[in-house]
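Colleague: okay, predicted coordinates and the sequence, questions at the end:
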Amino acid sequence: MIFKQALRRELSLTTGGVFLVLVTIMITTLVIRILGFAANGAINPEDVLVLISLATLGYLAVLLTVSLFVATLIVLVRWYKDSEMIVWFASGLSISNLIRPILQFATPLIIIIALLALFVWPWANRESTLISQRFQQRDDVSMVSSGQFRESARAERVFFIEELDVDKNEVKNIFVADSKNGRVSVAVASAGYIQNSEDGEKSVVLHNGRRYEGQPTQPDFRILEFTDYTTKIRSKEALAPPPRDREKTISELLNETEPTTINPNRAELLWRIGLPLMALGLVLIAIPLAYVNPRLGNYTAMFYAILIYLIYSNLLNLTQNFVSQGKFGFFVGIWPIHLLALVIATILIRNRINPSVKWWRRQLPAAFAKK
């Protein structure tokens, strides 16, 4: 009982520590990537924190899976190295007796991983897409900020406004350059305002300014003075784009009837279901994999753990691609990888129960192994 309590306590602390480290690395990577997008004008700088938070929420299931696997391995490796497992074995317990307390600790986390993969992952992806699309579909007025040159979404108009009063829709010292059909038009004015029509169309009205049309070296170049000059702004409705596979809810994945999206939807569902199953398989594999000779005290198990995780996750992604391409059926692709992990975990655990017996005899039932 004391050992089980100590095991749960160490697993909790180690899992939390590993998870915090992985989250920190993830956030650092996301900050660099999303700030790059903001610098290139792909996203709104004001949405950076929201997008980082949504991306972190989306990957929590993967981070928890890795944290649970690594924490189980670290705790058991330390127990072997500090000879605490010798006390465990001397008490008449075997390595198989570790399975129940470890699974009791891991089961709530596996349930959380399943909920995150099934519900939080598509929601976070969908919200990130909507925020990015809303910025891409912005109208020209929403891009204007005082003291900065701003290009329209279609790169056909450049604005510069020295002062902007959003509450009164008033602007001062305006520069507007239009490029249409290879002809450049530049309008400058000392004052103006933003006009909203009943049909939703937006315009900028300039007062007391000049307009320059054409190339200065060409005969059709004109300079016009105006009292009022109106330039229309194309208002775009922020239409929600059709959801991608990773953005669809479970009901949308199951109820899709379009032939071209059935296989990708099933592949996405396979990945979401496979993530908690992978977490279970990795925990079971970590129990025998953590064996370390106390006299040597090496950490070669960590190398094998990284290799096993990479192989497992890549096989899951590969199966997802095969299902998406129609090479495998959903029910054919869902079980082989996880069954293989369970078989490997069973073989490794049986090998560690009685290492003095030849490896092939350990796999036989006790009645046959004695013969």
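Modeller: Cool, the structure landed. Note that the structure is a prediction, hence the values are computed from the model and not measured.

Colleague: drop to CA atoms for contacts and neighbour counts, all remaining ones
Modeller: Noted.

Colleague: quick one: contacts for the closest residue to Asp220 other than its chain neighbours?
Modeller: Spatial nearest neighbour of Asp220, excluding adjacent residues (CA to CA, 6 or more residues apart in numbering): Gly214 at 6.6 Å. Residues in contact with Gly214, defined by CA atoms under 8 Å, 6 or more residues apart in numbering, are 183-185, 220-222.

Colleague: just the buried ones among these, please.
Modeller: The neighbour-count test (16 or more other CA atoms under 10 Å) applied to the contacts of Gly214 identifies 184-185 as buried.

Colleague: what's the closest of the contacts of Gly214 to Phe89?
Modeller: Each of those was scored against Phe89 by CA to CA, and Val184 proved nearest at 84.7 Å.

Colleague: test my guess that that closest one contacts Gln215.
Modeller: Yes: contact criterion CA atoms under 8 Å: Val184 and Gln215 qualify, at 7.3 Å.

Colleague: Ala189 belongs to a strand?
Modeller: Yes: with the criterion set as DSSP: H, G, I helix; E, B strand; the rest coil, the secondary structure at Ala189 is a strand.

Colleague: now the strands for the stretch 51-200 of the chain?
Modeller: 149-151, 157-165, 170-180, 183-196 (DSSP state E, counting those that start in this stretch).

Colleague: same for the second one, what does it pack against?
Modeller: Right, strand 157-165. Contacts of strand 157-165 with other secondary structure elements, assessed using 3 or more CA pairs under 8 Å, 6 or more residues apart in numbering; DSSP states H and E, are made with strand 149-151, strand 170-180.

Colleague: try it against this one:
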Amino acid sequence: MLFDSSVRRELWRSFMATLVVLLTVVLTMVLIRILGQATRGAFAPADVSLIMSYTVVTQLPVLLALALFVSVVTVLSRMWRDSEMVVWQASGARQFSFLRPLLRMAWPIVALVAASTLVARPWAYDQTEVLKHRFEKRSDMARVTPGQFQPSADGKRVFFIDSHSDGQTTGRNVFMVLTDKGMESVVTAREGQIITDKGMRYLMLHQGERIQTRLDTGEVTTAQFEQARVLVGEAPDAGLADPELRAMATPTLIAERSRDARGELVWRLGLVWAAFNMVLAGLALAAGNSRRNSSWNLVYALLLFVVYFNLLTLTQSWVVQGRMKWAPALLGVHGGLTLALLGLIAWRDGVFRSLGQRASEARP
């Protein structure tokens, strides 16, 4: 009982500390990337916090699996380094004896990985696509934040309206720069309004001036107008585009028969299986010799994690390309690694050696 509780207590402490560090690093990287996308007009600046939350949810399964793997490797490596493992082995504990406390500690994490991979991750991708689609389908005038310069969706126009505008369909004191076919036009108007005519969107300007410059010759033309209409694009569709595979719910994905859907399903189920394999890998690779202060086991563990998760993505591409079926991809890669790790643990416990000795003693 003491053995089981002490191992699980230290594993939980190491796991929580590792997860906090990983979340801090990921949050920093995600925030920098999302702020860059918001400045380029990928989504509304007001949705930055929501987009960041959804992005963290999509990264959560890998972070949980990595934190679990690191905690198992670091705790068991410390026990070998401080000769604590020798004491447990002298008390009758073998390598397979650690499977019980490891799995009792790891099963809630593996269940959380499964829930976040199969349920939360697709939902987060779907919500992100909804926010981006909603922003992309807004009119160019609606994209503009009053008091700030904002490029249009195609990058050919830059808009500015003063801070007293409603920022939806009508803008006051409009400033606009248009660049197209070697011509640059600077348009100012007292008021602008978005209208729709025959499936096209137009910006109706009132009481303004237009300065047009030919970029090749520098010729400048000036004109004043009471009303002018500028084409800004097609009318937005009311419906959403077809959802990405990453945003599809898992039951819907299972019902799909396409290669792409099977590849995404292999990735999701494989990630859950990979979280379980990380526990076995940590137990198998953390073994060492207390008389030698070597960190090669940690290097091997890191290499295994990198290669394994790259192989997870590679099997997805194989299924999409039709080189493998989804069931052999799961069983061959993840099931094969499970058997190999169990065999390595048994070899470190001397199971194969004792079986060989029994077989030799049984011979006449």
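Modeller: Perfect, I can see it now. This structure is a prediction, so every number in the text was calculated from the model and none was measured.

Colleague: any idea what the TM-score is?
Modeller: The TM-score (TM-score structural alignment, normalised by the length of structure 2) is 0.86; 360 aligned residues with a CA RMSD of 3.1 Å.

Colleague: ok, back up a step: any idea which of the strands of the stretch 51-200 of structure 1 gets closest to Arg361 of structure 1?
Modeller: With respect to Arg361 of structure 1, and counting by CA to CA, the nearest of those is strand 149-151 at 74.1 Å.

Colleague: how far apart are that closest one and its match in structure 2?
Modeller: Superposed on structure 2, strand 149-151 of structure 1 shows a mean distance to its aligned partners of 3.1 Å (mean CA distance after the TM-score superposition for structure 1).

Colleague: residues of that strand that come out buried?
Modeller: Along strand 149-151 of structure 1, the positions that meet the burial threshold by neighbour count (16+ other CA under 10 Å) are 150-151.

Colleague: sorry, back to before: distance of the residue nearest to Asp220 of structure 1 from Arg150 of structure 1?
Modeller: Using CA to CA, to the nearest Å, one gets 21 Å for the distance from Gly214 of structure 1 to Arg150 of structure 1.

Colleague: Leu130 of structure 1 now?
Modeller: If you measure Leu130 of structure 1 against Arg150 of structure 1 using CA to CA, the figure is 22 Å.

Colleague: please apply the same query to Ile174 of structure 1.
Modeller: 12 Å.

Colleague: what residues are shared contacts of these two?
Modeller: Common contact partners of Ile174 of structure 1 and Arg150 (CA under 8 Å, 6+ apart): 159-160.

Colleague: against which helices or strands is the helix or strand containing Leu22 of structure 1 packed?
Modeller: Leu22 of structure 1 is part of helix 2-39, with elements assigned from DSSP states H and E. In terms of contact count using 3+ CA pairs under 8 Å, 6+ apart, helix 2-39 of structure 1 is assigned the packing partners helix 48-58, helix 60-81, helix 99-115.

Colleague: burial of the alignment partner in structure 2 of Ile337 of structure 1, as a residue count?
Modeller: Residue correspondence, TM-score structural alignment: Ile337 of structure 1 in this structure matches Val333 in structure 2. As a burial measure, Val333 of structure 2 scores 16 neighbours (other CA atoms under 10 Å).

Colleague: which residues touch Val333 of structure 2?
Modeller: With contacts defined as CA under 8 Å, 6+ apart, Val333 of structure 2 has no neighbours.

Colleague: hang on, the earlier thing: select, out of the strands of the stretch 51-200 of structure 1, the one closest to Asn125 of structure 1.
Modeller: Checking these against Asn125 of structure 1 by CA to CA gives strand 149-151 as the closest, at 27.9 Å.

Colleague: tell me the secondary structure for the residue of structure 1 most remote from its centre?
Modeller: Summary for structure 1: using CA atoms, centre = their mean, the residue whose C-alpha lies farthest from the chain's mean C-alpha position is Pro219, with a distance of 57.0 Å. Here Pro219 of structure 1 takes the coil state, with states given by three-state DSSP.

Colleague: the helix or strand hosting Gln227 of structure 2 packs against which elements?
Modeller: Mapping Gln227 of structure 2 onto the secondary structure by DSSP H and E places it in strand 220-234. Counting contacts by 3+ CA pairs under 8 Å, 6+ apart, strand 220-234 of structure 2 packs against strand 200-214.

Colleague: average offset of the strand it packs on relative to structure 1?
Modeller: Relative to structure 1, and after both are superposed, strand 200-214 of structure 2 has an average distance of 5.2 Å to its aligned residues, where the measure is mean CA distance after the TM-score superposition for structure 1.

Colleague: pull out the buried residues from that strand.
Modeller: Taking 16+ other CA under 10 Å as the basis for neighbour counts, the residues of strand 200-214 of structure 2 that come out buried are 201-206, 208-210, 212-213.

Colleague: cool, and stretch 331-350 of structure 2?
Modeller: Of the residues in stretch 331-350 of structure 2, those with enough neighbours to count as buried (16+ other CA under 10 Å) are 333-335, 337-338, 341-342, 344-346, 348.

Colleague: what's the offset of stretch 305-318 of structure 2 from the middle of its chain?
Modeller: Distance of stretch 305-318 of structure 2 from the chain centroid (CA atoms, centre = their mean, to the nearest Å) equals 15 Å.

Colleague: got a list of contacts for it?
Modeller: Defining contact as CA under 8 Å, 6+ apart, one finds that stretch 305-318 of structure 2 is touched by 263-264, 266-267, 270-271, 278, 324, 329.
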